[in-house]
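# What follows is a predicted structure for the sequence shown.
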Amino acid sequence: MKIRSSLFAILTLAFMLMFTACHARNTAPLPEGPDYSQNRYWSIRAEKISHPVDVFFVHPTTYGPPANGHFIADLTDKMLNEVTDRDTVDWITAAFSGSCNIFAPRYRQVNIAVMKIGEAEKKRYMETPVSDIKTAFKYYLDNLNDGRPFLLASHSQGSNVMQLVLLDNPDLLDHDKLVAAYMPGWTFTDKDLDELGLELSESPDQTGCLITWNTIGPGGISPTVSEGAKCVNPLSWNTSKKEFPASMNAGAKIFISPEKTLEVKHFTSARINNEGALEIPTPPENIAKQLNMSLGKEVYHRYDYDFFFHNVAQNVKKRCEAYLNKK
């Protein structure tokens, strides 16, 4: 029995070493890091300051598979930058641009394939985007903000990265200047909120709070919803678990392709379910068949902002006004 156990241990170790070596051979060198004093390392860097409030926006994953060993995005990849700007950064920040000056850094995001590897390996890869966004946020505060109040905004990987930056560097965030933090597409727990020193939104004009949600349909299982996930309903802007009607939906603005957008007033109702996800009814078939469902059936992660686009835009305006009226 001892011989069999020893043989099993030796074979297991050999397999692990072989896997590690193979993985190392297929992993590309780390791409060069950003210099945020240069405009080319910003998707948007407001040159004309036309609002009394800024937003610092961290975009979601736009670097998809196959990774082919390149698990960290190269910031000199012009096509990736163009698609990121056009299909994601410009799209989401349009909900904020009516009220805020936009500052959206580029960063060495991880490929979506990283989300499928082991936690230890994932943590190692995440060090790069976290380092970039920490540097970008510090540069923004020291050189671009000029003392203005600001919002934080993000989605998906961007929310995860910003969460890690703030958890690891709590002194970076000036709570007195924070209007609100819109960070959907990732899990925030009570422990996270306590360590961040932030409360969830409980009213549409509350300031200094955090707003997060993860959109699914009936039976949807989202990989971004973990145990203990908290949620704010973007129809009511509170944590009530009652269902709020589609009549409260000011309008969806749904990205289908660079050439096609769907604008749908009163698009959907929404409620917070027992797992802390934002649950909506399955969209009408004529719309559902056009959606990107890459994360699984009834997982509307890609559309966290889209389905509530005009509610977000209206709410950003309301919170900015509430903050400025207090000063």
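All right, it came through fine.
# From here on, just use CA atoms for contacts and neighbour counts.
OK.
# would you list every one of the strands in the stretch 151-300 of the chain?
For the stretch 151-300 of the chain, strands defined by DSSP state E, counting those that start in this stretch occupy the ranges 178-182, 199-200, 209-211, 215-216, 252-257, 260-264, 271-272, 278-279.
# Minimum distance to Asp77: which of these has it?
When the strands of the stretch 151-300 of the chain are compared by C-alpha to C-alpha, strand 252-257 sits nearest Asp77, at 20.8 Å.
# try it against this one:
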Amino acid sequence: MCTNRLKSAFVALSCVCASLFFGSWDSDSQSVIGPIPPSPHYDDPSQWFIVNRQGEADLFYIISTETGDHMIGSDTCHFADTYNAGQRGQMRIEMHAVDSFYSGKLNYYSPYYRQVTMQSWSSPETALARLPLAMSDCVRSWDYYIKHLNQGRPFILAGFSQGAHAMLEIMKRMPDDVADRMVAAYFIGYRITKEDTACCRHLRPACKANDTKVSICFNSVKTPECEIPVVSAGNLFCINPINWRTDTVGASFVYYDKEHQNDTLSARLDPKSKLLLIGGYKNDEPMPVIGIPGNYHHMELRFYYPYIRQNMADRVEAFFNNRTK
């Protein structure tokens, strides 16, 4: 029953993404930024998706791009409105799905934020110019979480795509006493570059299944030529989320999907490109807007969730074991 509920959640997530991709497109030439929605206040419970399981550790998760352009008056807005119930509903689908798939016994915290809309990514330069507003919300939500919600517990920091970019901004500002409580950081479907490591001392690559205070990073493709530069170019960190190795030893895994009858696929790390090469997946149709045939960016949350959920639990256990030594 649980597995069916999780599958349904991700089916709904896919439908929302498709409606955004293929919905009406505003092509007029306006300023890069445009109108800005109200700033979220993180002392307002409506600006959070929270599941308190009375656990000993937390999962703080930042969602990917789930909203599209919308109108404020007669102008097109390129940022999510976190006080708009419809747009919160679109973001909530991913929040709920990730909690269901990944949290296990962890307490779960996910903030709504004025994310850059999907249409913005048709020009990566435009999207990156808009990102500072979205990132400032994520940093503020993190600060509120640490001061008012975390209560000194160990935590996992995780994000997907745009959400993983926000993790970098959070970790660059993270003081040492807070970083000491970080079990691990999961950069799902995003990159960690030389420039990132130069300005963030807390970025250390994961090397095995149970090291702690490390960063887990992977980007899935059929071949290196299928890379999407905006999410993976220049990446330094990569670990195989099936066997938790950083060499070329591959591993088979089951993709739990009703349509594909739980296909068995394979994952192997390419040391030159720092990409995860996936074998056996037959659907190479690209995701809209930024997609490339054979790039599986849109599958990162779905391919590996049983393995990552167990790995999160294993790393939390290792963190507590290390603290008692």
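Okay, I see it. Bear in mind the structure is a predicted one, so any value in this text is a computation, not a measurement.
# TM between them?
Taking TM-score structural alignment, normalised by the length of the second structure as the basis, the two superposed chains have a TM-score of 0.80; 288 aligned residues with a C-alpha RMSD of 2.6 Å.
# among the strands of the stretch 151-300 of the first structure, which is the most enclosed?
Among the strands of the stretch 151-300 of the first structure, ranked by average contacts under mean count of other C-alpha atoms under 10 Å, first place goes to strand 215-216 (a mean of 28).
# Where does it end up in the second structure?
Mapping strand 215-216 of the first structure onto the second structure (TM-score structural alignment) gives residues 220-221.
# From the chain's centroid, how far away is that stretch?
The chain centroid and the centroid of stretch 220-221 of the second structure are separated by 15 Å under C-alpha atoms, centre = their mean, to the nearest Å.
# And the helices in the stretch 101-250 of the first structure, which stretches?
119-139, 157-168, 190-196 (DSSP state H, counting those that start in this stretch).
# Point out the most buried one among the ones you listed.
Ranked by mean neighbour count, those are led by helix 157-168 with a mean of 22 (mean count of other C-alpha under 10 Å).
# returning to that earlier point: Provide the contact partners of the match of strand 215-216 of the first structure at residue level.
Residues outside stretch 220-221 of the second structure that contact it (C-alpha atoms under 8 Å, 6 or more residues apart in numbering) are Gly189, Glu227, Leu275, Leu276, Leu277, Ile278, Gly294, Asn295, Tyr296, His297, Glu300.
# Ok, stretch 234-246 of the first structure next?
Defining contact as C-alpha under 8 Å, 6+ apart, one finds that stretch 234-246 of the first structure is touched by 200-204, 211, 213, 231-233, 248-249, 266-273, 308, 311-312.
# Among those residues, name the buried ones.
Neighbour counting over these (16 or more other C-alpha atoms under 10 Å) leaves 200-202, 204, 211, 213, 231-233, 248-249, 266-273, 308, 311-312 as the buried ones.
# Give the aligned equivalent of Arg45 of the first structure in the second structure.
Match for Arg45 of the first structure (TM-score structural alignment): Ile50.
# mind listing the strands for the stretch 1-150 of the second structure?
Using DSSP E, counting those that start in this stretch, the strands found in the stretch 1-150 of the second structure span residues 48-51, 58-62, 70-72, 75-77, 107-111.
# Format those strands as CSV; extra columns: mean neighbour count.
Below are the strands of the stretch 1-150 of the second structure laid out as CSV (neighbours: other C-alpha atoms under 10 Å):
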stretch, mean neighbour count
strand 48-51, 18
strand 58-62, 25
strand 70-72, 15
strand 75-77, 17
strand 107-111, 25
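# Those strands: which one's closest to Val32 of the second structure?
strand 75-77 (10.0 Å).
# what about Leu262 of the first structure, distance to Leu291 of the first structure?
Counting by C-alpha to C-alpha, to the nearest Å, the separation of Leu262 of the first structure from Leu291 of the first structure is 11 Å.
# can you list residues touching both of the two?
Common contact partners of Leu262 of the first structure and Leu291 (C-alpha under 8 Å, 6+ apart): Ile256.
# tally of neighbours for Asn286 of the first structure?
Asn286 of the first structure sits with 8 neighbouring residues when counted by other C-alpha atoms under 10 Å.
# Chain neighbours aside, what residue packs nearest to the aligned residue in the second structure for Ile72 of the first structure?
Matched by TM-score structural alignment, Ile72 of the first structure corresponds to Phe79 in the second structure. Take Phe79 of the second structure and drop its neighbours on the chain: the residue closest to it by C-alpha to C-alpha, 6 or more residues apart in numbering is Val116, 4.8 Å away.
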